[in-house]
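Undergrad: with the input below, show me the fold.
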Amino acid sequence: MLKPKKKLTRKEIRRDPFLETIFTAQQWVKDRRKILSQIGTGLVVLILAAILLNNHRQQTHSLTATQLGQAILSMQNGDQENAEYILQLLVDEHGNTPDGLRATYLLGKLFYEEGKPDDALPLLRTYLDSGDNEIMLCNAAVLAAHILVAQGDLTAASEILQSAREDMSIADNRYRLDLELARVLEESPTTMEEARRVVDPLVNGRDVPVVIRRQAEEIYGRSLS
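TA: Sure, this is the predicted structure:
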């Protein structure tokens, strides 16, 4: 019989980086007490503030990176409950940091896979607005488009894919978004011709991956029938 998985507690997945920073700064001052006694109080305060700010930023990044790693490991192990818990913490407490934004994407993806589109879509939109990882941006656009198509909003789905494509520097990501856009467009008879126009470069392009080319050819063929 399988044992239930142990749920990580908040204490286990986080430490207080600010308190650790305070301790580090206090130790720094203690070690340099003689030198600092010869310096004006105002300058000491500025030095201490700079140390606190720099160390706090470094330790916060270290903490969020650790939490993100724990969440990804939980997802790989099939422990969705812990993954969701950790990712939600990151989103709530560090949502504007790079790791917090990556957690936003991963939580949106997790909700999508769990069949919770209403929870997934706002997170995916947030990442599309503020994220910086091109692969994640591409995936977020595709997932968001799938949700919007299921909701019957083909226009919004098309707009998300077109907007994301403009930010792509990797050709394969542009090809993928073009293919997804064509799939959205072929959902409506009124935009079938536009779908054919979108996939035409994928069918005839020299550097298009075989998998994408074949799917583009299928869409092209359907657009002619």
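Undergrad: hey, let's count contacts and neighbours off CA atoms from now on
TA: Fine.
Undergrad: list the buried residues for the lengthiest helix in the chain?
TA: Longest helix of the chain, by residue count under DSSP state H: helix 41-76. By 16 or more other Cα atoms under 10 Å, the buried positions in helix 41-76 come out as 48, 51-52, 55-56, 59-61, 63-65, 67-68, 70-72, 74-75.
Undergrad: want to put them side by side, so please do this one too:
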Amino acid sequence: MLKPQKKKITKKALKEDKFVEAALNAKTYLEENSKQVMIVVGVVLALIILIILYRNHQQTRDLKAATLLGLAQVEYQNMNYAKARQFLNQLLEDYDGTDAADQGYFVLANLNYQQGKYEEAEAAFKKFIDSYDGSKILKASGLAGYAACLEHRGAHQEAAEYYLKAQKTAPDFVEAANYLYLAGRNFLKAGQKDKAKKAFETVIKKYEKSNRANDAKAQLIIMAEEK
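TA: Prediction:
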């Protein structure tokens, strides 16, 4: 009499059994907890919708801010300063924190400086250099603008340091030699002759073809004669 053979259970069959078991367990869980599951799904969908709405809102906000900045720059270039200030004020009040607003502080600072409002210019330049993290050339210009405000009120040591920062931020910028030369001049006025000498020597060495190279040489000659 033949003995019944045991059916060999393969790995594939085991996997299929586990899958079936998991599917049945999931079905049972969903049936028993359908309300809770629907709540979770609803929350996730709501979050997704909120993220999409926020991104769309942010894009619209950035576009409006950029438009105001463009209008302000056009009016500034055309020397319609009152109109430029109006656009800038609206930009900074309604869209502070956007990239356009950061750049708006730079335009406002230049406008204030040009109109002799040095305290307001200094505050706007400081706001710009603290918040802006884009173009190195624009950042260097902002640092130099802030330095000019400090120089105007006689803070020569601090002005020199910021002119130096401006030069180091964008060393290949066309104004870099001028920034370094002005750093030297302000170090000299602050009584920091060694730092002034180093700045002038660097102008001559690094920017020998610039107009400021001859000015730096002249300053070194004057310093040597005063010893």
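Undergrad: now find how far off-centre the longest helix of structure 1 is within its chain.
TA: 20 Å (Cα atoms, centre = their mean, to the nearest Å).
Undergrad: now swap in stretch 97-112 of structure 2 and tell me
TA: Per Cα atoms, centre = their mean, the centroid offset for stretch 97-112 of structure 2 relative to its chain is 12 Å.
Undergrad: so R183 of structure 1 makes contact with Y220?
TA: No - counting by Cα atoms under 8 Å, R183 of structure 1 does not reach Y220; the two are 10.3 Å apart.
Undergrad: okay, and the common contacts of those two?
TA: Residues within reach of R183 of structure 1 and of Y220 at once, by Cα atoms under 8 Å, 6 or more residues apart in numbering, are A195.
Undergrad: point to the residue nearest the middle of structure 2.
TA: For structure 2, the residue nearest the mean C-alpha position is D133 (1.9 Å; Cα atoms, centre = their mean).
Undergrad: so is that residue in a helix, a strand, or just coil?
TA: D133 of structure 2 carries the three-state label coil when classified by DSSP: H, G, I helix; E, B strand; the rest coil.
Undergrad: just give the nearest non-adjacent residue to it, would you?
TA: Among residues not flanking D133 of structure 2 along the chain, K139 sits closest, at 7.4 Å (Cα to Cα, 6 or more residues apart in numbering).
Undergrad: then S130 of structure 1?
TA: Nearest non-adjacent residue to S130 of structure 1 (Cα to Cα, 6+ apart): L101, at 7.4 Å.
Undergrad: matching residues in structure 1 for stretch 157-164 of structure 2?
TA: On structure 1, the counterpart of stretch 157-164 of structure 2 by TM-score structural alignment is residues 155-162.
Undergrad: all the helices of structure 2, in order from the start?
TA: 11-32, 34-77, 81-94, 99-114, 118-131, 136-152, 156-169, 176-189, 193-206, 211-225.
Undergrad: which of those helices is buried the deepest?
TA: Ranked by average neighbour count under the criterion mean count of other Cα atoms under 10 Å, the helices of structure 2 are headed by helix 176-189 at a mean of 26.
Undergrad: what sits against A147 of structure 2?
TA: If you count contacts by Cα under 8 Å, 6+ apart, then A147 of structure 2 has 158-163 around it.
Undergrad: now do K126 of structure 2
TA: Y146.
Undergrad: which position in structure 1 aligns with it?
TA: By TM-score structural alignment, K126 of structure 2 lines up with R125.
Undergrad: with G142 of structure 2 instead?
TA: Checking with TM-score structural alignment, G142 of structure 2 has A140 as its match.
Undergrad: chain neighbours aside, what residue packs nearest to its match?
TA: L124 (5.5 Å).
Undergrad: map F19 of structure 2 onto structure 1.
TA: Matched across to structure 1, F19 of structure 2 finds no residue, judged by TM-score structural alignment.
Undergrad: M79 of structure 2 and D17 of structure 2: what is the separation?
TA: 80 Å (Cα to Cα, to the nearest Å).
Undergrad: actually Q157 of structure 2, not the one I wrote
TA: 80 Å.
Undergrad: ditto for Q90 of structure 2
TA: 67 Å.
Undergrad: next: A177 of structure 2.
TA: 77 Å.
Undergrad: related to what we said a few turns ago, so the residue nearest to S130 of structure 1 touches G95, yeah?
TA: Yes - using Cα under 8 Å, L101 of structure 1 is in contact with G95, at 5.6 Å.
Undergrad: can you pull the contacts of the counterpart of I219 of structure 1 in structure 2?
TA: Alignment note (TM-score structural alignment): I219 of structure 1 maps to Q219 of structure 2. Counting by Cα under 8 Å, 6+ apart, Q219 of structure 2 touches F200.
Undergrad: the longest helix of structure 1 vs helix 98-113, what angle?
TA: 20 degrees (axes from the mean of the first three to the mean of the last three Cα atoms, to 10 degrees).
Undergrad: and the angle from helix 41-76 of structure 1 to helix 80-94?
TA: Going by the same axes, to 10 degrees, helix 41-76 of structure 1 makes 160 degrees with helix 80-94.
Undergrad: and helix 41-76 of structure 1, what other elements does it pack with?
TA: helix 17-31, helix 80-94, helix 98-113 (3 or more Cα pairs under 8 Å, 6 or more residues apart in numbering; DSSP states H and E).
Undergrad: what is the second one packed up against?
TA: Helix 80-94 of structure 1 sits against helix 41-76, helix 98-113, with contacts defined as 3+ Cα pairs under 8 Å, 6+ apart.
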